[in-house]
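Undergrad: no FASTA, just this:
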């Protein structure tokens, strides 16, 4: 017996029983089941499994929302989304919800076992159906989203001045262009850096390029 306690969540009993049989044959301990996302939360609270294998699309509450709530309450519980969906958007949404793995339902038994062992070891597992750089792409999207959120904190005037700075203009040149004092420009520059957590002009320019405010050329 493998000392990993599993919970299965799927709205189709035949699917749960099929996976239960496969996993128990492999030596895993399937300690609980649930038929929808809402029930999954209640059952998880009672049995606190090591790993939850969760369907994405279910009645009453989707697996992704259920995963988000379970992860918030029990961060140590590992969750593998098991689904028919091969759209990368579902992977990103699952990872945002805190899922540790994403597996397509027609996967081989060996892949299911590998997914469980991978997430238990603290790593993320993504089905072989997807490109190997999927996690790297997700990371880039998250970073871009964070940068966009920071940018939205700037006032319209600060955004305007950031663009001028990124284009290589001096404070004096910007002041002349906008009919304001050099000191005002420098105050705006300081506010921009403070809001973005950036401390030098070179990094400010790099930031503007990364979010597409100015061209890298």
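TA: Thanks, I have the structure now. This structure is a prediction, so every number in the text was calculated from the model and none was measured.
Undergrad: contacts, neighbours, all on C-alpha from now
TA: OK.
Undergrad: surely residue 8 and residue 34 touch.
TA: Yes: under the criterion of C-alpha atoms under 8 Å, residue 8 makes contact with residue 34 at 6.4 Å.
Undergrad: okay, now the one to match up with it:
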């Protein structure tokens, strides 16, 4: 078993407990793609227990265990996601990428260990109906994101500037003054923005922009 978790206490405790049960377990830290590839190189595939939140790489970039799922699955590993507070969409993305299930860090340790050992024994971790629900959730969100991006792509360069001004907390009057146009013009542009994005308020438009920028 390969344990990929940036929390040393959790990963070390799991490693010791699993080894006491006869499971060959090793830790991998940091959870970068390069470190994982090195850890599995030449190793017979087994179970990989992967934390969703892996902290930061040495270069400061955020590391996500979800990004490691395809890499491990392609090499024949079964992946169990470990999370302390991941959003359901992150779990759905991991399952869609091939993870066989997920476990919460707040699960009593003995129960968590039992679940891991069940996976090692080849027993199902995630009911099929739940797996299908998460896959549908993931693809549904992907469809919604594509529609949102399409709405943003419809904005003219000027409308995008107005939206970014609103996102920066500026009022329509301020945007009009800075752009040397009338307030009526800016208000007309805001109405066009709302229509293209399919939202009913400036707050929703700004929230949509921020959500897309974070993806």
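TA: That came in fine, so what should we check first? Keep in mind that this is a model prediction, so the values were computed, not measured.
Undergrad: how close are the two chains, by TM-score?
TA: A TM-score of 0.53 describes the superposed chains when it is computed by TM-score structural alignment, normalised by the length of structure 2; 136 aligned residues with a C-alpha RMSD of 3.1 Å.
Undergrad: more neighbours: which of residue 8 and residue 34 of structure 1?
TA: Neighbours were counted for residue 8 of structure 1 and for residue 34 using other C-alpha atoms under 10 Å; residue 8 has more, 25 against 21.
Undergrad: which of the three states applies to the aligned residue in structure 2 for that one?
TA: By TM-score structural alignment, residue 8 of structure 1 lines up with residue 3 in structure 2. State at residue 3 of structure 2, reduced to three classes by DSSP: H, G, I helix; E, B strand; the rest coil: strand.
Undergrad: quick one, what contacts residue 3 of structure 2?
TA: Residues counted as contacts of residue 3 of structure 2 (C-alpha atoms under 8 Å, 6 or more residues apart in numbering) are 11, 15, 25, 26, 27, 28, 48, 49, 50.
Undergrad: for stretch 115-126 of structure 1, buried residues please.
TA: By neighbour count with 16 or more other C-alpha atoms under 10 Å, stretch 115-126 of structure 1 contains the buried residues 115, 116, 118, 119, 120, 124, 125, 126.
Undergrad: now secondary structure and distance to residue 94 of structure 1 too, for those residues, in JSON lines please.
TA: Shown next, in JSON lines, are these (DSSP: H, G, I helix; E, B strand; the rest coil; distance: C-alpha to C-alpha, whole Å):
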{"residue": "115", "secondary structure": "helix", "distance to residue 94 of structure 1": "15"}
{"residue": "116", "secondary structure": "helix", "distance to residue 94 of structure 1": "16"}
{"residue": "118", "secondary structure": "helix", "distance to residue 94 of structure 1": "17"}
{"residue": "119", "secondary structure": "helix", "distance to residue 94 of structure 1": "14"}
{"residue": "120", "secondary structure": "helix", "distance to residue 94 of structure 1": "17"}
{"residue": "124", "secondary structure": "coil", "distance to residue 94 of structure 1": "12"}
{"residue": "125", "secondary structure": "strand", "distance to residue 94 of structure 1": "12"}
{"residue": "126", "secondary structure": "strand", "distance to residue 94 of structure 1": "11"}
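Undergrad: would you point out the most distant pair within those?
TA: 120 and 126 (13.8 Å; C-alpha to C-alpha).
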